[in-house]
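Trainee: quick one: sequence plus predicted model below, questions after.
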Amino acid sequence: MKKILETSRTYLRELSTDDAENFFLLNSDKDVLKYTGDKPFESILKTKEFLKNYNPYQEFGYGRWAVIDKSNNEFLGWCGLKFTSELNEVDLGFRFFKKHWNKGYASETAKACVDYGFEKLNLTKIVGRAMKENSASIKVLEKAGMQFVDIIDFEKHEGVLYQLKKQ
């Protein structure tokens, strides 16, 4: 699996079918999914199929990446960039197991992904979205350097749009 970047405590690598169990468990936690609008995977097999067909790395050169703890190789969650062709924009996203919340992993990896997007991928703008009531994710977007742009519809909830443009 291709390692993409490192932070002081983690490394980010491409997701693979070997991540199916962790990915399934992460997306089975109702608290983790609370502000996403996503539904849990039906099974580990369906999760494996999703990961097998996940191809933005080949198509765009980036995507959502597994976040791995350097000290013990534990899968903490994921963080990364996603291109949405309908909006012609790149979005920062992240999701971590609850036991890793409030430890700075999301902020650390989000900032690293934004820097990677501007420095290595030559992106000119990266956006981030969150439900308005999701103060934790909004703090992560702000710590990544993003600025509030607008109130938006986020999965039929009031949401916020943040962005950062390359300096």
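Mentor: Cool, the structure landed.

Trainee: please count neighbours and contacts with C-alpha atoms only from this point.
Mentor: Noted.

Trainee: show me the helices in the chain, by range?
Mentor: 20-26, 30-33, 44-52, 56-60, 105-119, 135-143 (DSSP state H).

Trainee: for those helices, which one ends up most surrounded?
Mentor: Across the helices of the chain, averaging neighbours per residue (mean count of other CA atoms under 10 Å) puts helix 105-119 on top, at a mean of 21.

Trainee: relative to helix 135-143, how tilted is that helix?
Mentor: 40 degrees (axes from the mean of the first three to the mean of the last three CA atoms, to 10 degrees).

Trainee: which stretches in this structure count as strands?
Mentor: Residue ranges of the strands in the chain, as given by DSSP state E, are 3-6, 10-14, 64-69, 75-84, 89-96, 125-131, 147-154, 157-165.

Trainee: could I get the helices of the chain as CSV with distance to residue 9?
Mentor: Below are the helices of the chain laid out as CSV (distance: least, CA to CA, whole Å):
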stretch, distance to residue 9
helix 20-26, 19
helix 30-33, 22
helix 44-52, 25
helix 56-60, 23
helix 105-119, 8
helix 135-143, 17
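
Trainee: putting a second one here so we can go through both:
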Amino acid sequence: MDAYLTTERLVLRRFAADDVELLVELDSDPEVMRFLTGQPTPRSEIEDVVLPAILKVYDEHPGLGTFKAETRDGFVGWFGLQPTADPGTVDVGYRLLRTAWGKGYATEGTRALIAHAFNGLGVQRVVADTMAVNHRSRDVMRRSGLRFEKVYHEHFDDPLPGTEFGEVLYATDRTTWEAVRHG
């Protein structure tokens, strides 16, 4: 399948209906899911909800979606540009296997997606969010060119440890991104 985006070390491609095992492997690690759901995603949920939702975005929002990330050694996780309620804004995110942590892939892939959002898709704003206590993801957001905007609090029926500190929003707009990039 053709690449959606290529960086120095990563190739991002669309997921296919037969990629269930990759998502099960990724979402089965409690550490990977620590700041997301706090527990592994059941295989049935990946088959019946997660993967169908990923495939649906490709059809409904051309150019956006969740893309499997591969290196020369194979699958390392996914990166995504998701639609938001504002058509000029996309949400950037990623999820990587623990074996891929600490190698710079998260920053490399996120930077490439931000550049693609502005240069290839013509969006005006890129946002990302995480739990305030997720310092590693916050570091990736900063290194990728996103800037802290705010802390906010959401209600969760079954909150994860650290939820009491809130969620954080990082973002950049086209003008700021271009100024920093060319400054």
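Mentor: In hand now; what should we look at? Bear in mind that the values here come from a model prediction, so they are computed numbers and not experimental data.

Trainee: TM-score of the superposed pair?
Mentor: The TM-score (TM-score structural alignment, normalised by the length of the first structure) is 0.89; 163 aligned residues with a CA RMSD of 1.8 Å.

Trainee: re earlier: for residue 94 of the first structure, find the nearest of the helices of the first structure.
Mentor: helix 105-119 (6.7 Å; CA to CA).

Trainee: corresponding residues in the second structure for that closest one?
Mentor: Using TM-score structural alignment, helix 105-119 of the first structure corresponds to residues 105-119 of the second structure.

Trainee: superposed on the first structure, what's the mean shift for the matching stretch?
Mentor: Averaged over the aligned pairs, stretch 105-119 of the second structure sits 0.4 Å from the first structure after superposition, using mean CA distance after the TM-score superposition for the first structure.

Trainee: for residue 129 of the first structure, which of the helices of the first structure is the nearest?
Mentor: Closest among these, using CA to CA: helix 135-143, at 8.1 Å.

Trainee: contacts only, for the residue nearest to residue 47 of the first structure when sequence neighbours are not counted.
Mentor: Ranked by CA to CA, 6 or more residues apart in numbering and with sequence neighbours excluded, the top spatial neighbour of residue 47 of the first structure is residue 20, at 5.6 Å. Contacts for residue 20 of the first structure (CA atoms under 8 Å, 6 or more residues apart in numbering) come out as 44-45, 47-48, 51.

Trainee: let's see that with 7 Å instead.
Mentor: 44, 47-48 (CA atoms under 7 Å, 6 or more residues apart in numbering).

Trainee: check residue 154 of the first structure too.
Mentor: Residue 154 of the first structure sits in contact with residue 131, where contact means CA under 7 Å, 6+ apart.

Trainee: and if we set it to 10 Å?
Mentor: With contact taken as CA atoms under 10 Å, 6 or more residues apart in numbering, residue 154 of the first structure is in contact with 35-37, 129-132, 160-161.

Trainee: which among those end up buried?
Mentor: Buried members of the contacts of residue 154 of the first structure, scored by 16 or more other CA atoms under 10 Å, are 35, 129-132, 160-161.

Trainee: adding distance to residue 151 of the first structure, write those out as JSON lines.
Mentor: JSON lines is the format used below for these (distance: CA to CA, whole Å):
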{"residue": "35", "distance to residue 151 of the first structure": "15"}
{"residue": "129", "distance to residue 151 of the first structure": "10"}
{"residue": "130", "distance to residue 151 of the first structure": "10"}
{"residue": "131", "distance to residue 151 of the first structure": "9"}
{"residue": "132", "distance to residue 151 of the first structure": "8"}
{"residue": "160", "distance to residue 151 of the first structure": "5"}
{"residue": "161", "distance to residue 151 of the first structure": "6"}
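
Trainee: thanks a lot, catch you later.
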